[in-house]
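>>> Next one to model:
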Amino acid sequence: MPLLFIGYVVAYLDRVNVGFAKLQMLNDLHFSEAMYGFGAGIFFVGYFFFEVPSNLLMHRVGARRWIARIMVTWAVISAATAWVTSPTMFYVLRFVLGIAEAGFFPGLVLYLTYWFPAQRRGKMVAFLMAGNPVSGIVGGPVSGLILQRLAGHGGMAGWQWLFIIEALPALVLGVVIYFFLDDRVKDAKWLAEHEREHIQREIDAEARTKSHSSVGQTFSSAKVWLCCAILFGIVMGSYAVGFWQPTIIRTSGIKDPFTIGLLTIVPYLYALISMILVGRHADRTRERRWHVVIPQLVAASGFVVCAFAGTNPWIALLGLTMAATGVVTALPMFWALPTSFLGGAGAAAGIALINSTGNLAGFVSPAVVGWLKTMTHSLNSSLFLIAGCLCLSALLILTRMPARLVNR
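As a prediction, this is how the structure comes out:
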């Protein structure tokens, strides 16, 4: 779990560090807000098309080799973003980065179903996805410091150094995972034989209660597509925070990149505490729906607060803290829903389909926010739209996802 956790920290950092690079690269490259939003979001188009094949390949060849391959290729492509000179180059590299990273997160979620039964998996998914806020806690100050201190060194801008330096951990970790990650419980030499047998019995017992559908049946399942729609609403909020948080802080009157980086620690710190506590409570009570819905409503309220913050940085920070805490907590709690009824090859396809379709919001969110900001010269209309998406997603859970299906 620590190895997977560090991998997710690095993955999320490389995915959204473009939000910090934006503070400098837009002026250097003469990009508009709409160009940035489209480029930030097109990552998820490549992600969408290659996610299901990637997860099916991981199920076949094993997590160790496939996750290592993903990390090394995305590290190289992320670093190459430092040499972008035109909108077209930016769009192409972000699209290819999405292809390279496709399958990483759903692969990890699928991988956890090989090791943990449902009553412990919620806590493990929360621990894994704690990499999201931790990447913000670590990445914010580091990104701000790189932008501030390395600008001009070696004839390169600070945002260029940002992409290069923050790609290196993924390259190293890909090699580490190849040599140290065990594909299945039976491969874990660090467990005693009776421990491996005990864990495998639990996994096998749970597998018998799941729907082991084919890939084709998974693609036609109404429950799977419902999960896609629910995740889409949550991800709209997640990437509004990930891609626009530095901009919201700067709009409130804070201009120094390093100070902006320090302030991003606050929302992510609260989010980290919340997701761990809520994950434990969900596993203890075995209640799943409200543990997703309540964080979504908190996040929606936070985006509304941000819209009314104006130039008051403290109100903006309060709204961002509510928004980040809500969406970061809702995401791992959401994954307890589909993994409670999907099994076998259907799980590999279903988890990937849900993640890839839901993550299309990662394209829609920054693209729409960027376009609306360019048209209205304000983030407010975008923030209200994001809040509405979160509320609609919560309503779908309460009206279309019966408790008897997921509370286990």
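
>>> Every contact and neighbour count from this point should use C-alpha atoms.
OK.

>>> what's the closest non-adjacent residue to Glu166?
Using C-alpha to C-alpha, 6 or more residues apart in numbering and skipping the chain neighbours, the partner closest in space to Glu166 is Asp14 (6.7 Å).

>>> Would you check that the one you found makes contact with Ile164?
No: counting by C-alpha atoms under 8 Å, Asp14 stays clear of Ile164, with 10.1 Å between them.

>>> The two: which has the busier surroundings?
A count of neighbours by other C-alpha atoms under 10 Å puts Asp14 above the other of Asp14 and Ile164, at 24 against 18.

>>> what kind of secondary structure is that one in?
Under DSSP: H, G, I helix; E, B strand; the rest coil, the three-state class of Asp14 is helix.

>>> about what we covered before: ok, now which ones touch the residue nearest to Glu166?
Ser78, Phe163, Glu166, Ala167 (C-alpha atoms under 8 Å, 6 or more residues apart in numbering).

>>> Now the strand or helix carrying Val92: buried residues?
Following DSSP states H and E, one finds Val92 within helix 87-101. Neighbour-count burial for helix 87-101, with 16 or more other C-alpha atoms under 10 Å as criterion, is recorded at 87, 90-101.

>>> Looking at those residues, spot the one nearest Leu110.
Set against Leu110, the nearest of those by C-alpha to C-alpha is Glu101 (15.5 Å).

>>> one more to line up against the first:
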Amino acid sequence: MDAIAPQNTVGSQPSATLYRKIAWRIMPLLMLCYVAAYLDRVNISFAKLQMSRDLAFSDTIFGLGSGIFFLGYFLFEVPSNLALNRIGARVWIARIMITWGLISAAFAWVETPAAFYTLRFLLGAAEAGFYPGIILYLTYWFPSHRRARMVALFMSAIPLSGIFGSPLSGWIMDGMAGIAGWAGWQWMFVLEAVPAILLGLVVLRWLEDSAERARWLTEEEKTRLSVELDADNAHKPPRGSARDAFADPRVWLMCLIYFCFVMGQYGVTFWLPSFIRNTGVASNLAIGLLSAIPFLTAVLAMNLLGRSADARRERRWHLALPALTAATGFVAVALFPDSTALSLLALCLAAAGVLSCAPLFWSLPTAFLSGGAAAAGIAIINSVGNLAGFASPFLVGTLKDLTGSNAISLTLLALCLVIGALAVLRIPAALVNR
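So this is what the prediction gives:
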């Protein structure tokens, strides 16, 4: 977790040593929390393999239910992030994790579309503020020229949840089916909710709200960190307010870019098991194991790109090229729907490209937002962008039901990624290349 940057010093200790110490202290826990969060968010994609039969839910119902999560997420995102900024990361992140774990477990008792929609909405409301809160939290510990790698490390939790969660979900659904009269998907929801609740309790004991309260940093280290963060923030405007974020046109451009990338991201994470099953793979465990391969590719790509972006202090092309690569992957999936090998190769391109976009993207708005404007701006961008989390699953599911094919929806997802890449290249390099 060594952060890449010039070896500036304040006092006698190299800065890289300090940031390595911080990274080892906070990043493993943050990654575990996001693995649990993302697993509870997208395990519906595996539950679908059995729930659709047991409850007679169509692809449209699943797409709508998957997307409704993001309506709750959207409505509560800004208030939740402002609450985190005011109350503190430790208490608020713990609250988020415990409530979403309890709600996720409740999916085991779903019987109707109405109950499914209601719990998905509540899950989104419970989780609102977690992801943008962590992005904001990382700005308290790392300057911008070290942050892309740390965000990429944190967001490795998304593919890691796929690498470990996909085989786990498949195994639970096959192996636990019929125990105590429950279906495999019911056991999956309950068992995969437990880590979120336990990690919420760990956060209360382990996480610090800021460097000033970190008992594991010396006073010299705290001073050094404060000096470097102040120097990093010197190019930003004075600490802005939440109102400033709403009035900043750059924030709304970021919303457009992130919306386009999230469209592609959830095209992968919600539908990847179904894409693989459509090629003729029948076993849930086999689908889970194959689903892990694109996510493993994504872990490697996103961390290599994060290192490269920080080392070169270049953001735009490091973001645009993965988006275009993902667009190519989606088109290839549409061209080879019946070939497991070719579809899997195309899904590797799509996953590596689109999952690399998010950590690289967040180096853009955090380069020019500060103060209350940062808390609100990050939440605005994330909440508006994640409306694509509603649109993307619903679009794919509905078009599949209407046409019997994923070709049109995959092509539209590719087009969104191209639009996002072109919008990134319109950003002045001097604004974000730090």
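
>>> After superposing, what score do the chains get?
The TM-score (TM-score structural alignment, normalised by the length of the first structure) is 0.99; 407 aligned residues with a C-alpha RMSD of 0.7 Å.

>>> hmm, back to that, distance of the alignment partner in the second structure of the residue nearest to Glu166 of the first structure from Ala148 of the second structure?
Matched by TM-score structural alignment, Asp14 of the first structure corresponds to Asp40 in the second structure. Distance of Asp40 of the second structure to Ala148 of the second structure, given as C-alpha to C-alpha, to the nearest Å: 25 Å.

>>> try Leu256 of the second structure
Counting by C-alpha to C-alpha - Leu256 of the second structure and Ala148 of the second structure are separated by 20 Å.

>>> roughly how far apart are Gly101 of the second structure and Ala114 of the second structure?
Look at Gly101 of the second structure and Ala114 of the second structure: by C-alpha to C-alpha, they are 20 Å apart.

>>> before we move on, what about Leu256 of the second structure?
According to C-alpha to C-alpha, Leu256 of the second structure stands 31 Å off from Ala114 of the second structure.

>>> ok, now Arg313 of the second structure?
Applying C-alpha to C-alpha, the value for Arg313 of the second structure to Ala114 of the second structure is 48 Å.

>>> likewise Trp171 of the second structure?
Distance from Trp171 of the second structure to Ala114 of the second structure, counting by C-alpha to C-alpha: 28 Å.

>>> Check Ala341 of the second structure too.
The spacing between Ala341 of the second structure and Ala114 of the second structure, counted by C-alpha to C-alpha, is 38 Å.

>>> likewise Leu387 of the second structure?
Counting by C-alpha to C-alpha - Leu387 of the second structure and Ala114 of the second structure are separated by 20 Å.

>>> How about Phe74 of the second structure?
Look at Phe74 of the second structure and Ala114 of the second structure: by C-alpha to C-alpha, they are 20 Å apart.

>>> what's the answer for Arg312 of the second structure, then?
50 Å.

>>> swap in Ala423 of the second structure?
Applying C-alpha to C-alpha, the value for Ala423 of the second structure to Ala114 of the second structure is 38 Å.

>>> Then Trp182 of the second structure?
Taken as C-alpha to C-alpha, the span from Trp182 of the second structure to Ala114 of the second structure is 21 Å.

>>> Also Ala334 of the second structure?
According to C-alpha to C-alpha, Ala334 of the second structure and Ala114 of the second structure sit 32 Å apart.

>>> Then Leu138 of the second structure?
Separation of Leu138 of the second structure from Ala114 of the second structure (C-alpha to C-alpha): 38 Å.

>>> Could you do Phe246 of the second structure as well?
As judged by C-alpha to C-alpha, Phe246 of the second structure and Ala114 of the second structure stand 34 Å apart.

>>> and if you look at Arg250 of the second structure?
From Arg250 of the second structure to Ala114 of the second structure the distance is 38 Å (C-alpha to C-alpha).

>>> same question, Tyr137 of the second structure
Distance from Tyr137 of the second structure to Ala114 of the second structure, counting by C-alpha to C-alpha: 36 Å.

>>> tell me the contacts of the alignment partner in the second structure of Ala82 of the first structure?
Aligned counterpart of Ala82 of the first structure in the second structure: Ala108 (TM-score structural alignment). Shown here is Ala108 of the second structure, whose contacts under the criterion C-alpha under 8 Å, 6+ apart are Trp185, Gln186, Trp187, Phe189, Val190.

>>> change it to 6 Å
Under the criterion of C-alpha atoms under 6 Å, 6 or more residues apart in numbering, the contact list for Ala108 of the second structure reads Gln186, Phe189.

>>> Now do it against Leu349 of the second structure, distance only.
The gap separating Ala108 of the second structure from Leu349 of the second structure is 34 Å, by C-alpha to C-alpha.
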